[in-house]
Each structure stands twice: as structure tokens, then as C-alpha cells.
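Undergrad: just to be clear, the model below is a prediction. Sequence and coordinates:
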Amino acid sequence: MIFLRVLILLLLLVLCPFLIGMLSFRFLPRNRQSVALTFVTGQLLSFALFEVIAVPCMLLNRYDSFVFTYRIYLAGMVFFTAFGARDLILRLRRVGVLQLFPGDHFPEPEALMDPYRDITDYKQRYTKEAILYWVLFFVLLFFQLYMLFTQASFDGDDAYYVTESVLAQQTGTMNRILPYTGISTTLDIRHALSVITMWTAFLAKASGIHAAIVAHTVLPLFFLIFTDLVLMESGRILVRGRQNDLPVFMVFLALLQIFGNNSIYTPETFLMTRTWQGKSVMANAVVALTVYVFLMLLENTIRLQRLTERRRKDKNSKRERYAPFILLTLVNLLAQISTSMGVVLLTGLIMLLSFFFLLYTKKIRSVIPAFLCCLPNVFYILLYLFYRGA
């Protein structure tokens, strides 16, 4: 029985997001089609799907909102997972296993001879020293996972956030029972729109595991690996052409995460001790994803400037233009799920990074799509104000 419950969690947290991520090959350029980014994008799509289902169900249905959310989201996950599996099978038939993820390829001889091909897009073979650094990183990662699993910390906010998940799992309602007293209450819109607690309840109900166990034991492992995958993809851009420096970069970040608990307010403290909370997701995953998107945008812009006019119009070059903004929209939706304050903070961060990007391009149209990506945040704020006033 326990094995079956763990298997269901692995399906929901690993296999389903990965297969859903195969749909991202429709808009990701070839050099971004890696295993890590496929999983990250699939998880972002899963979070976005949950939000567009959970929020309307919660606002329009008073009593059985979580029951409807659970059923619709589960059906949606099955549908998009099957759709992604179909894309995976078709791609395997077309290109084979070795060509499945171009973003993880080593350069082939024809790529080395092509004057228009940037071989820094490809992975390089690591030196023995770099392999040792990778081993060190995985040792540190295993230590972090072990401590998260065996030394789960107690936090005062558990009395609210984890209890909300437990109430949703046991009563079928969403944010209609006060966690502190157990009596019925009006909808607390400030916490209600951040539906990450309901996502935790979904995992708990689907797997049959208590929501407190999912929050304290399962989600810390998941979000740490998720955040490290995002940081690794960012590192691949920062050390482009110096691939052997990537494991050093990851070791440095792992040490920061382990020894960053010099205050209760640091992102590292939230990552290692309050991982299941939306504030931790915002401070670590969302911020890292936003920086990664703008790094991708900058790198794509530099690359497109070097191409001929004809190559700028091909399908892959067009993907390089709009793929970062699709990801940025999904990141905004993740911020909304995480915490209501994150909507304002992320919008400010996007404006700041867009300003620096504008200084580089000197073209106002280059940042207009970034502003449009914030429209979901505007709608979120208007929805908050409407129900706050009501």
C-alpha cells in the first residue's frame, strides 16, 4: 500500500510533468530542448493548469470547491499527459532516442564545420576535474535531501498553511474553514488566491498520504531538486563555452544553500526549513526562473544579431524570440499560486530586468512583450481588490 502511494506521487511529481513538458517542444528552440528544462516547463504548465481550475472553482462554488477542483485537474493532468506522451512517441519515431533532446547533445562533426553554427550551444565533454566537482555536488545534494527528509523542521505558519491543506483534503472545501478554530468563515481572499496549499491537498488526496506528510516530507525534496534544475540551466548560460565551470557553479550554490541560515529571512533558510510554503517557492524558484528567462532572452538576442537575415526568419529563430516570454508568463502564474505578495514583487523584478534589457537593446519594442506577460498579474490584483471590497 505504501509503495502504491509513493508510486502515485512519483507519477504526479515526476512522470506527468515530464510528459507534459514534451509539449514545450512546440515553442522551445532546439538548443533549449534539454531534459531539465523539459521537466521544469512541464511543471510550470501543471501549476498554470491548476490555477486556472482551482481559482474559479473556489470563487464560484462555496461547499464542494475542492472536490470539483480535484476531479477537473486530475482529468486535465491525464489529458495533457497523454497528449505529451503522444508527442514523445511521435518524436522517438521521427528522430530516435539519441536525437530526442537536442539541448543535451555533444557537437557533431558537421556542427564543428558549419561557420554559422554556435557550438557553445552544445554540451562539452567534461574533464576529470569537472567530473569530480559533479560528484561533490551530488554528495552535497544528497546531504541536503537527507537532512530535509529526516530533520523536518516545525514552523509556526504550519498552523495555517498545512492545516488549510488538511481541511481541503478532509472536508472538500477550500478556504471556508478557519484553520485556527475549525469554524466556518468567509473567504479570506488574501490567502485564498495563493492556491499552493490546495495543490498540496490535491497531492495528498490523490496519493492517500496525509497532507502534513506531503508538505513536510515530500515537497521539500521536490522543490529543492526543481530549484537546482533551474539554477543549473541558468549556469549553462552563464558559463557558456566554459562547460567545465558548471559543476563548480553548482557546488558554490549548494554550499550557499547549506550555510545560508544566518537569518530567518534568507531565501536559503526558507528553502531548507520552510520549503513547502509558497513564500519559499517565490524566494527561490520564482526568482531563479525569472533571472533564467532574462538570461535566455539576452543570449537569444545576441545570437540573433549575429545571424544573416535569412536565418533570422527560420522556425528556430522565431522560437528564440517568443519562447522566453511564454516561459515568463508561466512564471507569473507560478508566483500567483505561491503568494499574493509575490505578484507585486515579481512584477517589480520584471520591470527592473526589462529596464536593464532596454538599456542593452535601445529598442522599446524589445521589452513590450515582457510587460504583456504581466497582464495575468494585473488581472490577479483586480480580482483581489474586487473580492477584498466585497
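TA: Yep, that arrived.
Undergrad: from now on I want contacts and neighbour counts done on CA atoms only, so please keep to that.
TA: Will do.
Undergrad: where exactly do the strands run in the stretch 151-300 of the chain?
TA: Using DSSP state E, counting those that start in this stretch, no strands are found in the stretch 151-300 of the chain.
Undergrad: quick one: the helices in it?
TA: 161-171, 189-192, 196-207, 211-213, 219-238, 246-259, 267-273, 278-281, 287-306 (DSSP state H, counting those that start in this stretch).
Undergrad: buried set for the fourth one?
TA: Think helix 211-213. The neighbour-count check on helix 211-213 (16 or more other C-alpha atoms under 10 Å) flags Ala211, Ala212 as buried.
Undergrad: contacts for it, please.
TA: Val162, Thr163, Ser165, Val166, Gln169, Thr200, Ala201, Leu203, Ala204, Lys205 (C-alpha atoms under 8 Å, 6 or more residues apart in numbering).
Undergrad: count of neighbours near the closest residue to the fifth one other than its chain neighbours?
TA: The reference is to Gln169. Using C-alpha to C-alpha, 6 or more residues apart in numbering and skipping the chain neighbours, the partner closest in space to Gln169 is Ala201 (5.3 Å). By other C-alpha atoms under 10 Å, the residues close to Ala201 number 31.
Undergrad: do the same with the one 3 residues further on
TA: By other C-alpha under 10 Å, 23 other residues sit near Ala204.
Undergrad: nearest spatial neighbour of it, chain-adjacent residues omitted?
TA: Using C-alpha to C-alpha, 6+ apart, the nearest residue to Ala204 is Ala211, at 5.0 Å.
Undergrad: could you check how far the one you found is from Ala201?
TA: Distance, Ala211 to Ala201, using C-alpha to C-alpha, to the nearest Å: 6 Å.
Undergrad: try it against this one:
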Amino acid sequence: MASCLQTLLWGGIVPTAAGLIFTKHRKENIWAAAFLFGYGLLFAVSELLILTMTFLRQPFHRLVWIWVVIAVGAALWGIVRSIVGRKVQLLLFFKSAKISTIYFWIALLVIAFQIAVSVFGAHMDADDAFYVGTATTTLQEDSLYQINPYTGGEYQGIPTRYILSPFPIYLSVMSELTGIHPAVMAHRIFPIIFYVLAYTAYYLLGKTLFQKNTRAQGQFLLFCALIQMSFYYSVYTSSTFFLVRIWQGKAFLASVLLPVIFYLCLELFREATREISWWVLGFFCMAACLASSMGIMLVPVMVGIFAFLYGVLEWKWMRVGKAFLCILPCLLLGMVYILLVLKG
């Protein structure tokens, strides 16, 4: 029971409260946006903290305590900012639920089925040897990327392939805070959280694409859910990674973070709304770096395309400048990676 409450606290309440920092001016979908944006903030914080503490060779427990202080501080700030700025609309979810169509509720059933299959039919993967192994080793040794999970001995050099995208360390942090073993956290808890994050992003994207058509919004969400269930024809498809490996960093990048960044770019570059801050896009760009080294290059490409289409071609140079600042951490980490590889 204690682990369940701790999981609810650190996996739901704290991120949502932190996300309220960025929802002050929103008029609808406050809680969905807060949940999504809060995770973006905490992922960005995790990337900065883990990299700093790793290169300084600090112990893992110190990382956890600093992370907790920042996360709780952000959550309290979000709550205070929300209350001071306007009255929190506690009934907003129920209000929006009343106008949802049958397609929306069918989509929820499909999503619930996917979560149940993923949790109770947990897929065991060969990559567990490194990802879960690294998380377990981090907890046991109270160190950050100093012990090789394959051998149990110390790394002879910097693990350049993984150190800049320390997603297994984030798994260790959540395991430490909830008291749940990393293997259980990865295969049973993370899929629940990440499915909700993914479909929250799809839901908000549908609201953007079909702003006044609630029927089309529900159909879009249902279509996304059915697509994910229907494209497991190869072990290499994005749907395969979504269904059975979403807890891995590379799968999380493709299934959750890239769709979120696409949604944010669509809103920000078209200036369709003033309800989203460029800070949120910057946080998710850093979150992509946390998840996988592929995010270090894929995200600048995606954001760069939007900047070219909606900035350069329309002579909106302020958009281009803000986009560059958002992807700057990715570019810097890319340079660091090249230097680490050249150094040997």
C-alpha cells in the first residue's frame, strides 16, 4: 500500500502540480496539460542533475535528495501560482467529459485494454540486461555510471554511448522514491504512466487539429489507439516499441516525446494559442536528450523544420531565435558526444 501511495505521489501528483506552473492562462484541458508539462519539467531537471552529478562523480543518494527538493519546490510553486492567478477549476474534467463523444469513450476502453495487456503480460527484453541492470546497479552501488552492469566491475572509461542519455538513472530515482524494484517499475509502473502521457499528447494534438469538432477529436484519439494495436507486424515498428518496450528510452522517445514536441511546435510556431510557453518546448527537447541519444539529433531536425517553415519562410525571426534556444541543449550535448568519442 505504501508503495502504491508513493507511486501516486511521485508519478502523478507531483508532476501534475509542477505542470500547473505553465497552465495559468489555459481555459480548458488544464489537468491534461499540467500532467504532460509537469513531466517535461521534471525530465529536463533529471537530465541536468544526472549529467552534472555523474561528471562530478557524486553518489546516487545525493542526486535523489536534490531531485526531491527541486520536484517538491516546483509542485508547490505550481499550486501557489495556480491558486493566486485564478481559481483552480476542479470540475473542468467532468465538464469536458460531458461533451465527449462515444468515440472518446471507446478510445478510453481501447487504451485501458492496452495498459492491461502491457502490465499483466509484461514483455521481457534482452535490453533488460543493460537498462534494468544499470538501474539496479545504481541503487546497489550508490554510484552513477561507475559500475558496468554486465560485469560488475568498474568502467575503464566513460560509457559515451549512454552517459549523455541517462534514462536508466531516472528509473533508479523513481525506484528509490517508491520502494519498487527497478524491474517491476520498468515493466509494470512505467508503462501505465507512459501510456497516459502518450495518449494525453495525442488527445491535445487532436484538440489542436480539430478545434471545434469534438466528434473528430474522439475519432482521432480512437484512430491513434487502433493504429498502435494494428502495426505490430515487425519487431522494428514504432508500434512494437510502443506496445511492449515503451519503458525503454528509445521507445519512450519515439512513442511519447516526439509526438509531444510535434504538438508543441504546431501550437507555438503557428501562434494558434498563447497558452503554451516556449519554456515547455525547451524542457521537452531536454527530455528527449534524457531518453535517448537519438533525441539529441532528431529533435533539432524536427524543430528546425518547423522553424524553417513558420519562421524563415514567413520572416518571423523571433520564432527562429526562440526555436534555436530550445534546441541549444541538444546541440551542446551533440558537441560533447563528439568530443567524448574523439577523446577515446
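TA: Perfect, thanks for sending it. Since we're looking at a predicted model, the values are computed, not measured.
Undergrad: quick one: what helix or strand has the equivalent of Ala112 of structure 2 over in structure 1 in it?
TA: By TM-score structural alignment, Ala112 of structure 2 lines up with Phe142 in structure 1. In this assignment (DSSP states H and E), Phe142 of structure 1 forms part of helix 128-150.
Undergrad: elements contacting that helix?
TA: For helix 128-150 of structure 1, the packing partners by 3 or more C-alpha pairs under 8 Å, 6 or more residues apart in numbering; DSSP states H and E come out as helix 219-238, helix 246-259, helix 267-273.
Undergrad: the shortest one maps to which residues in structure 2?
TA: Alignment note (TM-score structural alignment): helix 267-273 of structure 1 is matched to residues 238-244 of structure 2.
Undergrad: hmm, who's touching the matching stretch?
TA: 114, 118, 122-123, 227-235, 251-252, 254-255.
Undergrad: repeat that for 7 Å
TA: Around stretch 238-244 of structure 2, the neighbours that count as contacts under C-alpha atoms under 7 Å, 6 or more residues apart in numbering are Ser118, His123, Gln228, Phe231, Tyr232, Ala251, Ala254, Ser255.
Undergrad: quick one: stretch 286-293 of structure 1 aligns where in structure 2?
TA: Under TM-score structural alignment, stretch 286-293 of structure 1 corresponds to residues 257-264 of structure 2.
Undergrad: now the matching stretch, how far from the chain's geometric center?
TA: 10 Å (C-alpha atoms, centre = their mean, to the nearest Å).
Undergrad: wait, which of the helices of the stretch 151-300 of structure 1 is closest to Gln43 of structure 1?
TA: Closest to Gln43 of structure 1 of the helices of the stretch 151-300 of structure 1, according to C-alpha to C-alpha: helix 219-238, at 9.0 Å.
Undergrad: mean shift between the closest one and structure 2?
TA: Here helix 219-238 of structure 1, set against structure 2 after superposition, deviates by a mean of 0.5 Å using mean C-alpha distance after the TM-score superposition for structure 1.
Undergrad: so which elements touch that helix?
TA: helix 128-150, helix 246-259, helix 287-306 (3 or more C-alpha pairs under 7 Å, 6 or more residues apart in numbering; DSSP states H and E).
Undergrad: that helix maps to which residues in structure 2?
TA: Going by TM-score structural alignment, helix 219-238 of structure 1 sits over residues 190-209 in structure 2.
Undergrad: for that stretch, the distance to its chain's centre please.
TA: 10 Å.
Undergrad: list the buried ones in that stretch?
TA: Neighbour count says stretch 190-209 of structure 2 has 190-192, 194-209 buried, by 16+ other C-alpha under 10 Å.
Undergrad: could you do stretch 248-255 of structure 2 as well?
TA: Gln248, Gly249, Lys250, Ala251, Phe252, Leu253, Ala254, Ser255.
Undergrad: span of that stretch from start to end?
TA: First-to-last residue span, stretch 248-255 of structure 2, C-alpha to C-alpha: 10 Å.
Undergrad: stretch 273-289 of structure 1 too?
TA: 21 Å.
Undergrad: now the common contact residues for Ala211 and Ala201 of structure 1.
TA: With C-alpha under 7 Å, 6+ apart as the test, Ala211 of structure 1 and Ala201 both reach Ser165, Val166.
Undergrad: what about the match of Ala112 of structure 2, neighbour count?
TA: Going by other C-alpha under 10 Å, the residues that sit close to Phe142 of structure 1 add up to 12.
Undergrad: if we can go back for a sec, need the buried residues of stretch 248-255 of structure 2 in CSV with distance to Ile158 of structure 2, can you?
TA: Below are the buried residues of stretch 248-255 of structure 2 laid out as CSV (distance: C-alpha to C-alpha, whole Å):
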residue, distance to Ile158 of structure 2
Gln248, 21
Gly249, 19
Lys250, 20
Ala251, 24
Phe252, 24
Leu253, 23
Ala254, 26
Ser255, 29
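Undergrad: which one of those residues is nearest to Ile50 of structure 2?
TA: Gly249 (15.0 Å).
Undergrad: not counting sequence-adjacent ones, nearest residue to the closest one?
TA: Excluding the flanking residues, the one nearest Gly249 of structure 2 by C-alpha to C-alpha, 6+ apart is Ala291, at 4.3 Å.
Undergrad: aligned to that neighbour, what sits in structure 1?
TA: In structure 1, Ala291 of structure 2 lands on Ser338 (TM-score structural alignment).
Undergrad: count of residues packed around its match?
TA: Using other C-alpha under 10 Å, Ser338 of structure 1 has 27 other residues around it.
Undergrad: now it: how far from Leu9 of structure 1?
TA: 20 Å.
Undergrad: before we move on, back to that, and of the helices and strands packed on helix 219-238 of structure 1, who's closest to Arg93 of structure 1?
TA: Closest approach to Arg93 of structure 1 among these is made by helix 287-306 (29.4 Å; C-alpha to C-alpha).
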